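Participant: I'd like to go over a predicted model; first the sequence, then the structure.
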Amino acid sequence: MELTTVWFGLITVLWIGYFCLEGFDFGVGMLLPVLAEDDTERRVLINTIGPVWDGNEVWVLVAGGATFAAFPEWYATLFSGFYMPLLLILVALIVRGLAFEYRAKRDDDAWRRNWDISIFVGSLVPSLLWGVAFANILRGVPIDSDLEYVGGFFDLLSPYALLGGLMTLLLFLTHGAMFIALKTDGPVRHRAGRLAVRVGAGAAVAAVLFLGWTQLETGSAASAVAFALAAASLLAGLHAALQRREGWAFVGTFAAIALGVAGLFLALFPDVMPTSLAGGASLTTSNASATHYTLTIMTVVAAIFTPVVLAYQAWTYWVFRKRIAVHHIPQATAVTSRA
């Protein structure tokens, strides 16, 4: 197998990890004003992802770095053509991270309310725009014969792309609700379980429409299998949620997102960014890749450090595996500065 194919597969795995793990982070953030009835319950929701949200974001950093090193032409065209949506995602992630850190710094309702809004918006914007971005990558964007993006921001907002954004938004909401039902106890747990089924029904409709559209336009036999398994996993997860089996419900949405992302990359391969112009040139794993020597060095480094990172993150989830309830939350205290 060629190293370009190996690194296309590794980047696929990195995006799968990011969407599966950061996906429920985003879902929890968007559900903060929906499921929590008071500040204590909001703290319960935030604490479910408190130990892991920053580690989950590392996946997208590694995916970006791997793309830069393995497929520099893809990275250059992607970040120049998608500059505005990627900038909005970056700003949203920065604001969201600040909100997690600064929310408890003052014992003031207005202060906490403003940071809660930041968490909500900082979770909603990436949930929508990641779907829009990947939909455009799949369908193709205006790339000329010099491998340069020649379109504008509004060229990215086609009905297909917006449907992709709606799908990721609803999937992350469902995934987040499943995670909350799995990680909490008491009234929040029951509200999350009921909401997961309702939102999941909408996510299933959006996923079938988007993935079916993708399969008709750019799909392959392998992507069709992945999409079918993703749909089956989502339905199985919703069925488990109805039976109040939160663990299997979360596994169902996790598998649905993983298989869906895998199917999207299978539908894309061997392209990495197809062109929508008649006289343009598509970026492929061949013409967008780095040198063989670079890919060889990267493969050795990845083989050494990837298992270490995976083991550490798995250990983190194991340590913080227990449920959280209102009675676990101590009285809020503000951090004051000394003169």
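Facilitator: Done, it's in.

Participant: going by C-alpha atoms from here, please, whenever you check contacts or count neighbours.
Facilitator: Noted.

Participant: what's near enough to touch Y18?
Facilitator: Contacts for Y18 were tallied using Cα atoms under 8 Å, 6 or more residues apart in numbering; they are 56-57, 59-60.

Participant: likewise for L259?
Facilitator: Here L259 is in contact with 226-227, 229-230 (criterion: Cα under 8 Å, 6+ apart).

Participant: please redo it, this time with the cut-off set to 10 Å
Facilitator: 16, 223, 225-231, 233, 253, 265 (Cα atoms under 10 Å, 6 or more residues apart in numbering).

Participant: what's the answer for K322, then?
Facilitator: 48, 182-184.

Participant: gap between it and R191?
Facilitator: According to Cα to Cα, to the nearest Å, K322 stands 19 Å off from R191.

Participant: now V208
Facilitator: Counting by Cα to Cα, the gap from V208 to R191 is 26 Å.

Participant: mind listing what F71 touches?
Facilitator: F71 neighbours (Cα under 10 Å, 6+ apart): 4, 7-8, 65, 272, 283-291, 295.

Participant: for the residue lying closest to L211 once chain neighbours are set aside, grab the count of nearby residues.
Facilitator: Once flanking residues are discounted, L211 sits nearest to F227: 6.7 Å by Cα to Cα, 6 or more residues apart in numbering. Look at F227: counted by other Cα atoms under 10 Å, it has 26 neighbours.

Participant: before we go on, here's another structure to hold up against the first:
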Amino acid sequence: MELTDLWFVLIAVLWTGYLVLEGFDFGVGMLLPFVGRTDNDRRVAINTIGPVWDGNEVWLLVAGGATFAAFPEWYASLFSGFYLALLIILVALIVRGVAFEYRGKIDDPGWRRMWDRAIVFGSTVPALLWGVALANIVAGVPLDADHEFTGNLFTLLNPYALLGGLATLLVFALHGAVFLALKTEGDVRDRANRLASRIGLAAVVVGAVFLIWTQLAYGAPWTWIFVVLAAAGLVAALVANAGGREGWAFIGTAVAILAVSVTLFGSLYPDVLPSTTDPANSLTVVNAASTPYTLMIMTWVAVVFTPIVLIYQSWTFWVFRRRIRPTDIPAAAGLPLR
């Protein structure tokens, strides 16, 4: 395998890890008003992701950095063409992070309600826009001969991309609901189970339409199996959730997100950003890549540090594996988290 192909696969893996891990963070944030009728319930929900949300976001930083280093032309065209959409995502992520940290600083219901709204905003916007962005990357955007984006924000808001955004929004909401059911006890768990059943049906329908559209318009023959796997994962998650087996339900949604990612990146290869203006203007793993020497250095760095990161994050999830009960939340609102 050429180093350019290897790094395309590695970047796909990084984005997949980010979507699987940050996906349930987004879902928890979006569902906060629906699972938390009281402040204590909302604190239970937030504390399910409190120890891991910032670690999950590291995957985004690494994916962006790897894209910049391995495929600078891809990074330049992507971040200039998608500038406004990515800026909105960045602002939403900042708002969400600040909300997590500041929510419990003042013992005042109005203060906490303000930051709760910020958490919902900071979770919903990226969940929608990441789907829009990924769909546009697969479908292609107008690029000139210099690989410069010649469209605008409304170019990105096409029907296929908006359907992709709705699909990621619903799948992440389902992912977050089953995670909440897995990690909590009491009323929050019961509400999360009910929400998962309701959201899941919409996620299956919208996700199936989006993946079939992707496959028929852009897919490779071998990616059909992952379309089927994604559908099977979502259906299995619904069945497991209905039976009270939240662990299996969470595995089902994680498998579905993984399969969707493979479908999208598999449909994209060997392009990294197709041009709808002229196929000759498309960015590929060859013309967008860094020098072989740069890719070789990056490969050795990845070999050394990737296992360390994976071991550390796995350890974090193991340490905080226990369910959170309402009685685990301290009475004082000013105590962490929140």
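Facilitator: Cool, got the structure. Bear in mind that the values here come from a model prediction, so they are computed numbers and not experimental data.

Participant: any of the contacts of L259 of structure 1 buried? List them.
Facilitator: Neighbour-count burial within the contacts of L259 of structure 1 applies to 16, 223, 226-231, 233, 253, 265; the criterion is 16 or more other Cα atoms under 10 Å.

Participant: out of the residues you listed, which are inside helices?
Facilitator: Counting by DSSP state H, the buried ones among the contacts of L259 of structure 1 place 16, 223, 226-231, 233, 253, 265 in helices.

Participant: what is the nearest of the buried ones among the contacts of L259 of structure 1 to F305 of structure 1?
Facilitator: Closest to F305 of structure 1 out of those is I16 (18.2 Å), distances taken as Cα to Cα.

Participant: quick one, what contacts that closest one?
Facilitator: Here I16 of structure 1 is in contact with 10, 22-23, 59-60, 63, 254-255, 257-262, 265 (criterion: Cα under 10 Å, 6+ apart).

Participant: not counting sequence-adjacent ones, nearest residue to the equivalent of G17 of structure 1 over in structure 2?
Facilitator: Here G17 of structure 1 is matched to G17 in structure 2, going by TM-score structural alignment. With sequence-adjacent residues excluded and distances taken as Cα to Cα, 6+ apart, G17 of structure 2 is closest to W59, at 6.7 Å.

Participant: tell me which element that neighbour is part of?
Facilitator: Assigned by DSSP states H and E, W59 of structure 2 belongs to helix 53-70.

Participant: give the buried residues for that helix.
Facilitator: 53, 55-57, 59-60, 63-64, 66-70.

Participant: same for that helix, what does it pack against?
Facilitator: helix 3-35, helix 39-49, helix 72-81, helix 83-102, helix 292-319 (3 or more Cα pairs under 10 Å, 6 or more residues apart in numbering; DSSP states H and E).

Participant: 6 Å instead?
Facilitator: helix 3-35 (3 or more Cα pairs under 6 Å, 6 or more residues apart in numbering; DSSP states H and E).

Participant: report the distance from the helix it packs on to the chain centre.
Facilitator: 3 Å (Cα atoms, centre = their mean, to the nearest Å).

Participant: now the angle between helix 292-319 and it, please.
Facilitator: Here helix 3-35 of structure 2 runs at an angle of 30 degrees relative to helix 292-319 (axes from the mean of the first three to the mean of the last three Cα atoms, to 10 degrees).

Participant: what about helix 3-35 of structure 2, how far off from structure 1?
Facilitator: Its matched residues in structure 1 lie on average 0.4 Å from helix 3-35 of structure 2 after superposition (mean Cα distance after the TM-score superposition for structure 1).

Participant: now do the buried residues in that helix.
Facilitator: In helix 3-35 of structure 2, counting by 16+ other Cα under 10 Å, buried: 3-4, 7-33, 35.
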